[in-house]
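S.K.: need a 3D model of the following:
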Amino acid sequence: MELEAIIRRAREQGASDVHLEGGMPMALRVRGTLRLVGEPVPSSTLTALAREVVGEDGWHEFLERCSYDVSRTLEGQRIRINVLRSARGVGFAIRLLSTSQATLKRLNLHPDLRRLVEPTHGLVLVSGPTGSGKTSTQAALLQELNLGEARHIITVESPIEYALVPRQSFIRQREVGRDTPSFEQALIDAMREDPDVLMVGEMREPEVMRLTLNAAETGHLVLATVHSASAGEALSRVVSAFPPEMQAAVCAQLADCLVGVVCQRLRYRPEVGLRVPECEVLMASTAVKSIVRQGAFYKIPSAIETGAADGCWSFARYADWLAKKTDWSQPTPAPEDAPAPEPIDELRATPMARTRPATVTRLPPSAARPKRSPPPAESRPGEEGVFVIQGEQDDLVSLIRELEGGGSRE
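M.R.: You can find the predicted model right below:
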């Protein structure tokens, strides 16, 4: 079993996820529904595939943690892989990511979401259940900035899902476990790296939430994700992650820096054959900030219903907009959106040899050459038509001119 063949088959079926488990057929998630495909896969085959994917360097970490995350580009397809241990042995959960650079238009999101990244500082939360496309929406918001503004963008992800190609902005992407030991350390480091925009892939631990709020308060625009079913629940989850004696201060801090909250879920639309995001959008108006400061999150749904003028969208109103939408974007990547090359771990790469003999092919003589002086000591003639350059400091330009009949190397 080869990983390339698995990805090729999943893409042909239009799958978004692939699940592999010992003794069971491969399961593909197509339009939100699981399908079992093929014959049961032996556990030994998956163990061998896991060693190949994880590599010898990461195998000891996998045995210790019983889980390993990695992102790859195979068959022109960007994928996120979670290798895991289960009761049946080794298993895989593979997510097929979009091969194009995500934008609001390509994800069929409302263009008003561009307002979330217009401020120069503050906190933008992207929430929703697992697998609802939160990272894709984050990447689309960053791409809107990248295409129109010159900002320094730093992303902290585990692993990197979208390889962003810099256009107007300067983009630095860091992967937890490879480029930084933790989200906490990456956020501390980012404060010394002159960022304009920070993207936090996961905000689960209280310390990560604290550092994220501090970054949003100190003049940076911060995008972060939270698992929730509504915008009000997203805010409540952030506050409830802290001890009770700190929650009042966190509410005040959150009210001061909040820009907006997007809560989304994927819905399949048979008329276009696509799963598209259906969103609830909360914009931080003066009334909303007052609600957050008081910790009265039960009032958020009412604020969304009455806040259309401020840019708020309820799920129902957003569904009405989707029903009237006609300019659907199909997931066909443009030629210029080729995936970025895989990052090279230069710290672990084997160093190249300091010098290597180089060869220059002599041009065939077409006329009498002027008499030239003998070659210097560091250069000796080799086989016919070949010079072997021995020294690092040899004058290569003069040698080429000599070979073309330009004169001696004096």
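
S.K.: contacts, neighbours, all on C-alpha from now
M.R.: Will do.

S.K.: residue contacts, residue 65?
M.R.: Contact analysis of residue 65 by CA atoms under 8 Å, 6 or more residues apart in numbering lists nothing.

S.K.: output the contacting helices and strands for the top strand by length along the chain.
M.R.: Determined from DSSP state E, the single longest strand within the chain is strand 258-269. The elements that strand 258-269 packs onto, with contact taken as 3 or more CA pairs under 8 Å, 6 or more residues apart in numbering; DSSP states H and E, are strand 122-128, helix 231-240, strand 274-283.

S.K.: by contact count, what packs against the first one?
M.R.: I take that to be strand 122-128. In this structure, strand 122-128 makes packing contacts with helix 134-148, helix 206-217, strand 221-227, helix 231-240, strand 258-269, judged by 3+ CA pairs under 8 Å, 6+ apart.

S.K.: of all these, which one comes closest to residue 251?
M.R.: Smallest distance to residue 251 across the helices and strands packed on strand 122-128 (CA to CA): 6.6 Å, for helix 231-240.

S.K.: pull the distance from the longest strand of the chain to the chain's centre.
M.R.: 19 Å (CA atoms, centre = their mean, to the nearest Å).

S.K.: this one as well, want them side by side:
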Amino acid sequence: MVAAECEQASVCRIGQFGSPCGDGFKHLGGVVGLDGRIAGVGQAEQFAHVHGMGDRVSLEVLGGIADGAGPEACAGAEGDTGVVGHAVDGPVDGLGLLAHILEAWIACKGGDAGKPWLDPSVWQLRSQMSHREMVARSGGELCHCRQIVQKTSLSVCARYDESAATRSRQEALMLSGSITIQKLLGAMKKLDASDLHIKVGIPPTYRIGGRLRPIESDPLTEEEADHLLDPIIEPAKMERYNKTGNLDFAWHLPDGDRFRINVFRSGNHTHAAIRRVKAEIPDYNDLHLPPVYERLVNETSEGLILVVGVTGCGKSSTQAAMVNQVNLTRSENIITVEDPVEYRFTPAKSIISQREIGIDVESFPVALRYVVRQDPDVIFIGEMRDHETVLSAIQAAETGHLVFATLHTADTMQAFGRMLEFFPESERDFIRSSLASSLRAILAQRLLPAVPGFETKVVPATEVLLFNTTVREHVRENQEEDLPAIINSSRGEGMHSFTQSLADLVNKEWIDLPTAMDYAPNREALQSMVRGLEVKASTLVGRIRQKGS
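M.R.: Next up is the predicted model:
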């Protein structure tokens, strides 16, 4: 593609896959290794083009990069297409790689520092290209390839992609030998991947920054998918999987990195979803949780604290932070029941016993049947999945224990219906009354993509329902529909809705407004809050009543 065509291209935007400026260039086999160094690149043209091909993970280096940049590298070059050498030391991404090569070309064309041939605006452009945050704040509209064409008359476009280095490392992983589960797991930390999916008919696929990214590899065959995990599944676990078609277990690498692994049968073949669990137990600051979480644990010694959310929303990390807060600050006997054990706690002021389903005990109901005989002060239940587990949690909370548990629901309102569903209609009034008495808080959360350049890739939006006298009365009387208004009018106590949390995150500049709008339960209310025009819930209810009268 020539410069004029590139300049006229309608799509050349940051973060998008594919580039209108990359057609027709040949792939010379250059890859970036796991240490970030460029290797195996042939010498031909002098520029790099980093791009994503659909949703595939790839790095294509189109051009020669060798040691010894300088005027002599241009010897014999015709026009603007001479070979340029430039050694790149250290990690690079797509934009940084382009900057290195542009700088080499400037050196090549300019001869020495005393004969600059480009005006200062090009050097300013080079600075922008190297600054990820400046690029991100452009909103995806800054077309660097067009600016480079206009300033330098280059015939090659390069496009910023925040995951270029990640993708190149994935490709290097696959080029380094045969696929093994140990290699795939070991690469997750380097790639900062949260999940890995194994499925017949597609390549192994990582989730990085919330997006699924297949590695550059052939699709897994039936034989590969069925046996890829064999080296890390113990015989007893394999027997259980063969009987049930499902298996949950934890596994760790020699460096301490832990993984939560769910293996399941689909279409008579083995599939797996693998979550990386960081070895360090996070605290509230690491997780960017609001201060009410820490205050709640400090002020609560008995009752049930429930953390709810969909799969992958960070419930386990939040619960680990809360349990570890007790461990670090109080002298308690803590017993956890998990499937599988994800975080390994180191006893501090407390005694901690961690029991894993399928290894230490048969099931959650069996574990909870005996837990009260083990003199616990604090009980952590990995997930409430059935009638017996919910009932045991309520009974333990009612008898003076502090119980932490998780539940798979989207928000605080759905949590009540979900727990009641475990019981027959004839028992629900009794369970409702017990929940009203035993619950201390329901904390809902979901993970949202953070603004580029933020210290983490995702941040939690939260909803907090604290059980004061008013909330208890409404739960007992089956009036949960009034709880959202109570939450909105009780911010002074630490309660807040998802919409209020989204507004706070936007105002802190942790997420952008379009992201908040995508996740907002009430978009109009969110826009009002972000503009500083929030209408208090009590006033709003009053207006509605007045209008209806």
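
S.K.: how about the helices and strands packed on strand 122-128 of the first structure in TSV, adding distance to residue 306 of the first structure?
M.R.: Conversion of these to TSV gives the following (distance: least, CA to CA, whole Å):
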stretch	distance to residue 306 of the first structure
helix 134-148	25
helix 206-217	27
strand 221-227	24
helix 231-240	15
strand 258-269	15
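
S.K.: select, out of the helices and strands packed on strand 258-269 of the first structure, the one closest to residue 94 of the first structure.
M.R.: With respect to residue 94 of the first structure, and counting by CA to CA, the nearest of those is strand 274-283 at 18.3 Å.

S.K.: on average, how far is the helix or strand just after the closest one from the matching bit in the second structure?
M.R.: Scanning forward in sequence from strand 274-283 of the first structure by DSSP states H and E, the next helix or strand is helix 286-294. With mean CA distance after the TM-score superposition for the first structure, helix 286-294 of the first structure departs from the second structure by a mean of 0.7 Å once superposed.

S.K.: what about the helices in the first structure?
M.R.: 3-12, 43-65, 134-148, 183-190, 206-217, 231-240, 247-257, 286-294, 300-305, 315-324, 396-403 (DSSP state H).

S.K.: just the helices and strands packed on strand 122-128 of the first structure: most buried one?
M.R.: Most buried of those by mean neighbour count (mean count of other CA atoms under 10 Å) is strand 221-227; its value is a mean of 25.

S.K.: what stretch of the second structure does that strand fall on?
M.R.: On the basis of TM-score structural alignment, strand 221-227 of the first structure is assigned to residues 402-408 in the second structure.

S.K.: circling back: could you dump the helices of the first structure to JSON lines with distance to residue 379 of the first structure?
M.R.: As requested, the helices of the first structure are exported to JSON lines (distance: least, CA to CA, whole Å):
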{"stretch": "helix 3-12", "distance to residue 379 of the first structure": "48"}
{"stretch": "helix 43-65", "distance to residue 379 of the first structure": "43"}
{"stretch": "helix 134-148", "distance to residue 379 of the first structure": "51"}
{"stretch": "helix 183-190", "distance to residue 379 of the first structure": "50"}
{"stretch": "helix 206-217", "distance to residue 379 of the first structure": "59"}
{"stretch": "helix 231-240", "distance to residue 379 of the first structure": "69"}
{"stretch": "helix 247-257", "distance to residue 379 of the first structure": "67"}
{"stretch": "helix 286-294", "distance to residue 379 of the first structure": "76"}
{"stretch": "helix 300-305", "distance to residue 379 of the first structure": "78"}
{"stretch": "helix 315-324", "distance to residue 379 of the first structure": "73"}
{"stretch": "helix 396-403", "distance to residue 379 of the first structure": "10"}
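
S.K.: tell me which of those lies nearest to residue 120 of the first structure.
M.R.: Ranking the helices of the first structure by proximity to residue 120 of the first structure (CA to CA) places helix 206-217 first, at 9.7 Å.

S.K.: compared with the second structure, how much does the closest one deviate?
M.R.: Mean deviation of helix 206-217 of the first structure relative to the second structure after superposition (mean CA distance after the TM-score superposition for the first structure): 0.7 Å.

S.K.: from the contact counts, what lies against that helix?
M.R.: Using 3+ CA pairs under 8 Å, 6+ apart, helix 206-217 of the first structure is in contact with strand 122-128, helix 183-190, strand 221-227, helix 247-257.

S.K.: quick one: which of those is nearest residue 169 of the first structure?
M.R.: Taking CA to CA as the criterion, residue 169 of the first structure comes closest to strand 221-227 out of these, the separation being 14.0 Å.

S.K.: mean deviation, the closest one versus the second structure?
M.R.: Comparison of strand 221-227 of the first structure with the second structure after fitting gives an average deviation of 0.9 Å (mean CA distance after the TM-score superposition for the first structure).

S.K.: which elements pack onto that strand?
M.R.: When contacts are defined as 3+ CA pairs under 8 Å, 6+ apart, strand 221-227 of the first structure packs onto strand 122-128, helix 134-148, strand 197-200, helix 206-217, helix 231-240.
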